[in-house]
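In: need coordinates for the following:
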Amino acid sequence: MERAWFGGKVVELPPGSHADERGVLTTMAFDRHGFAAVRCFIVEAPDGARRGGHGHLRGRQLLVRLSGSIDIELRYHGSIERLTLDDGLRAILVEPPVWASQTYRGDRASLLVLCDTTYDVDDYSKDPA
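Out: Model (predicted):
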């Protein structure tokens, strides 16, 4: 079952997993959320590095932890939620205008970010929501 924050402005997308002697295949479906990625990027950061610190006016982002542990701070209409992307929570879909920052934990923590809009500097909001 998916967890949600801020009345559904942020939702967990739990992965599926299929393991056999060849390894593990991890799957994630996000079509039921109406999310269609048009670009992505990967952030790999040292322990303690802080990234993000902005929201989007239009764009939605799917944050997927690839390795390490990543502390996420989310802000929306004066409320703050803190969660950690790790083995228990692997991915979240963030709707605009939720503001988010990430603090990377462990050696070579990495995050895959899929976006449903092309890059547009005017879509960024530095003010916490």
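In: please make it C-alpha for all contacts and neighbour counts, starting now.
Out: Noted.
In: show me the contacts for the residue nearest the centre of the chain.
Out: With distances taken as C-alpha atoms, centre = their mean, residue 63 lies nearest the centre of the chain, 2.0 Å away. Residue 63 makes contact with 91-94, 111-114, according to C-alpha atoms under 8 Å, 6 or more residues apart in numbering.
In: the structure of the following sequence is requested for comparison with the preceding one:
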Amino acid sequence: MSLIQLISFPPLGDDRGSLVALESQQSIPFDIKRVYYIFGTQQGVARGFHAHKQLKQVAVCVTGRCRMVLDDGKHREEVWLDSATKGILIEDMVWREMHDFSEDCVLLVLASKHYDESDYIRDYAEFKEKTKS
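Out: Here you go, the predicted structure:
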């Protein structure tokens, strides 16, 4: 099974422009409890480098692009997020890294739970240990 689970967000609109609607339990496969966005990331800086014990997220570049790396402890895959109509579903217990941010990148993230520092795994060796079968 692939770690890369892309979600298409059909653009709505007319000659005035486009709109994408993101709705809990519709285009987003969970109830949205938290929304944040990453922007202004300096060239050469990578972000993420953690997993969540019990949190689902959908990430979408509303402008610009970045390279997402996902790792379940056994497989590592990557994909470019480069469209406001394409998101990626990130399940719990998946290590995530974000690389190669364009200057104009705004990465929007929708989360299934409120922020909880105790849900993070920030050490890759600990993550690998927890994902052993």
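In: what TM-score comes out when they're superposed?
Out: Comparison of the two superposed chains (TM-score structural alignment, normalised by the length of structure 1) gives a TM-score of 0.83, and 123 aligned residues with a C-alpha RMSD of 2.2 Å.
In: picking that back up, how about the nearest residue to whichever residue in structure 2 pairs up with the residue nearest to the centre of structure 1, chain neighbours excluded?
Out: Correspondence of residue 63 of structure 1 to structure 2, assessed by TM-score structural alignment: residue 59. Spatially, and ignoring its direct neighbours in sequence, residue 59 of structure 2 is nearest to residue 109 (4.5 Å; C-alpha to C-alpha, 6 or more residues apart in numbering).
In: ok, that neighbour to residue 73 of structure 2 distance?
Out: Here the criterion is C-alpha to C-alpha, to the nearest Å. By it, residue 109 of structure 2 lies 22 Å from residue 73 of structure 2.
In: just residue 42 of structure 2 next, same as before
Out: 28 Å.
In: which of the two has more neighbours?
Out: Each of residue 42 of structure 2 and residue 73 has its neighbours counted (other C-alpha atoms under 10 Å); residue 73 has more, 18 against 11.
In: how about the secondary structure of the more buried one?
Out: What DSSP: H, G, I helix; E, B strand; the rest coil gives for residue 73 of structure 2 is coil.
In: pretty sure residue 127 is one of the things it touches, is it not?
Out: Yes - counting by C-alpha atoms under 8 Å, residue 73 of structure 2 touches residue 127, with 7.3 Å between them.
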